[in-house]
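J.: okay, sequence plus prediction incoming.
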Amino acid sequence: MKTSYVTTISLDEDRLAKDLAQAETFRYSEAYSNYLIGGPWKNAMLWAAGGDTGSGLVTEYAYEQRPTFTDYGARLPYLQDIISAVAEPDLLQFVRLAVVSDSVIIPHRDYLELGELPEDQRPAHRLHIPLITHDNCFFSEDNTVYRMRAGEVWFFDAAQVHSVASFERKARIHLIFDFADRPDSGPLLRLANASTGDRFPAESRITRPPLPDSRRQELRRLADLLTIDNYRDVFSLVIKTHFRFDGGEDFAWDTMTALARACADPTVLPQIQELRQYFTLDRSDSKE
């Protein structure tokens, strides 16, 4: 399913506030926080196989068990209503309440580690509904940067290289749905007013200026500072630049690789090459 805006649902702010206050009492998983530079990627499972809140790692659930609301999901009546109104339960595998702030996410592809699961059980389609967000929260798919606004429903092609940046301490809170790929089972959503227009509506796209040569030269000088101890900090600067300027396709990984080749620390390049493989090509041997 290609990344595309679907529709916008009206959020009941009072009911949402009550559920989010209740969710503050949950013990959130920080699974997949290695994808972030900044704060953790906190998530609470609201719907999963057997109703198990589990570890948050999608490789560690008993897929043979029927998915249903978890104990956390059962305590959030308004979010239950949203989930039930939006998604066809027979195809829905996971719903997470995900919280991020003041962080960037390393450009990556999802689902790479799920190759051993049967095709009819393997998560293959993702949906996002922002509940709380802000204007300094951005998504990117390849070289397209865009915003998702509160209440918007988006299909999200997690199999493509994508990234996220949140430039504020204010929490960005999303519902994230994962669906199985069973084409003969009918539609994934119960929504009747799905959009058939532009995948990225004009009001959602972010037009970035071309990366100036002067800024590109400044980034290249980071090679003089780059070491194995600070490569994540440097990578964060590169990813943030991607969200503010158009540096071209594969800008973040290509820039980081070039910096690693130019730096004096010989351990950095193998580390970046290993990370690029892990995040964008192959995680078949990994649980996270």
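T.: Good, I have the coordinates. Numbers count the residues shown, from 1 in each chain.
J.: from now on I want contacts and neighbour counts done on CA atoms only, so please keep to that.
T.: Noted.
J.: my guess is His242 is in a helix, correct?
T.: Yes - per DSSP: H, G, I helix; E, B strand; the rest coil, His242 lies within a helix segment.
J.: list the contacts of it.
T.: Residues near His242 by CA atoms under 8 Å, 6 or more residues apart in numbering: Phe251, Ala252.
J.: take a look at this one as well, against the first:
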Amino acid sequence: MDDAQPITTLSGQIVQMGHLDGSLIERMRHEALTAPAPWKAEYGEFQSGGWWTTSLMNASGDAADVRIADGSARPTTLLQHMPATAGLLACLGLNYMWVRLARLEANAFLWEHRDYDELEQAERHRLHIPLQTNTSAFLVTGGTKVHMDGGRIWRLTPTYAHGVCNLLGPDRIHLIADVYTDDAYARLTKHAQEPTVDERLPTASEADLSEHLATARRLADLGYTAAAEQLLLRLFYSFAMPEGTAYDLIAGLHTALGDAEASKRWTAAKSTLLALAS
């Protein structure tokens, strides 16, 4: 297991920016819930299931095209059904690479990962506008959990390892915009500040990890291997741990079970999801 210490400061990884009008957010939420969205379950390797996206702006103009890539974004047919949302995006005047709606169901997780590694080298940023959320939905980054509450724009730096969960529901729905740096973006972020409310996770001790690994082993011995893996993956949302610890624990579990192929698979998953050099 890596002896490195977990990051225990947000260090600009997530900041809160301008407030938005409550009535506008409510109109946008209504549009997100009622528009004929072709929700897609993409990036299966990043999630437990229960994470769905649909595109509002991208290079193809196809709302069902949800695997992000660089390009000059244009409105999809879905955005034509969402005038309040389209109006805000136009008003912000940003240089959009991709704009999506993302819906995270109850008891759903996006596993620890980094983003943007597969894209071209360019200065870009990710903005979140929560349209529907609840206090059991939170993001973890740098050993800290943050609930992105509504009524404002948030900026996430997704090149840091992070993950998201929605424990109890209802569905968490965010508008997510990936944008390139320009003057409009600089104006938007001029008064950015770190969250006023966040919670540092307790640091995982060796005893904590050993206890959970033993529980996972018992599950696997009973034939519930997928449940054992998910138990270990969810530790990221309960403890501050060195980066990739959950993946190391799963690989170690499979080694102990005598499944070298599965151990290699999870070691490779760690490299892929955290964009580590092979």
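T.: In hand now; what should we look at? Because the structure is a prediction, the values reported are computed rather than measured.
J.: for stretch 246-263 of structure 2, which positions count as buried?
T.: Ala246, Tyr247, Asp248, Leu249, Ile250, Ala251, Gly252, Leu253, His254, Ala262, Ser263 (16 or more other CA atoms under 10 Å).
J.: do the same with stretch 236-250 of structure 1
T.: Buried residues in stretch 236-250 of structure 1 (16+ other CA under 10 Å): Ser236, Leu237, Val238, Ile239, Lys240, Thr241, His242, Phe243, Arg244, Phe245, Asp246, Gly247.
J.: widest-spaced pair of these?
T.: Ser236 and Asp246 (16.0 Å; CA to CA).
J.: which ones are touching whatever residue of structure 1 lines up with Pro75 of structure 2?
T.: Using TM-score structural alignment, the equivalent of Pro75 of structure 2 in structure 1 is Phe69. By CA under 8 Å, 6+ apart, the contact list for Phe69 of structure 1 reads Leu46, Trp47, Ala48, Gly51.
J.: now Gly248 of structure 1, nearest residue through space, not along the chain?
T.: Of all residues not flanking Gly248 of structure 1 in the chain, Asn143 sits nearest, at 6.6 Å (CA to CA, 6 or more residues apart in numbering).
J.: now do the same contact list for that neighbour.
T.: Asp246, Gly248, Glu249, Asp250.
J.: over to Leu127 of structure 2?
T.: Counted by CA under 8 Å, 6+ apart, Leu127 of structure 2 has contacts Ile153, Trp154, Arg155, Leu156, Ile176, Ala177, Asp178, Val179.
J.: so how far is the helix or strand encompassing the last one from its chain's centroid?
T.: Spelled out, that is Val179 of structure 2. Following DSSP states H and E, one finds Val179 of structure 2 within strand 172-180. In terms of CA atoms, centre = their mean, to the nearest Å, the centre of strand 172-180 of structure 2 is set 10 Å apart from its chain centre.
J.: what sits up against it?
T.: With CA under 8 Å, 6+ apart as the criterion, strand 172-180 of structure 2 contacts 94-105, 122-134, 137, 166, 185.
J.: narrow those to those in helices?
T.: Among those, DSSP state H puts Tyr185 in helices.
J.: now, of the contacts of strand 172-180 of structure 2, which are buried?
T.: Neighbour counting over these (16+ other CA under 10 Å) leaves 94-105, 124-134, 137, 166, 185 as the buried ones.
J.: still on that earlier bit, which of the contacts of Phe69 of structure 1 lies closest to Asp110 of structure 1?
T.: Closest to Asp110 of structure 1, out of all of those and judged by CA to CA, is Ala48, at 17.8 Å.
J.: trace that closest one over to structure 2, please.
T.: Under the alignment (TM-score structural alignment), Ala48 of structure 1 pairs with Asn58 of structure 2.
J.: okay, strands next: where are they in the stretch 151-278 of structure 2?
T.: For the stretch 151-278 of structure 2, applying DSSP state E, counting those that start in this stretch gives strands covering 152-156, 162-166, 172-180, 199-200.
J.: can you tell me which of the ones you listed is nearest to Ala90 of structure 2?
T.: strand 172-180 (12.4 Å).
J.: pull the number of nearby residues for the closest residue to His128 of structure 1 other than its chain neighbours.
T.: With CA to CA, 6+ apart as the criterion, His128 of structure 1 has its nearest non-adjacent residue at 4.8 Å, and that residue is Ile176. Ile176 of structure 1: 21 surrounding residues under other CA atoms under 10 Å.
J.: then Gly87 of structure 2?
T.: When counting by other CA under 10 Å, one arrives at 12 neighbours for Gly87 of structure 2.
J.: check the gap between it and Pro158 of structure 2 for me.
T.: Here Gly87 of structure 2 is placed at a distance of 26 Å from Pro158 of structure 2 (CA to CA, to the nearest Å).
J.: thanks a lot, see you next time.
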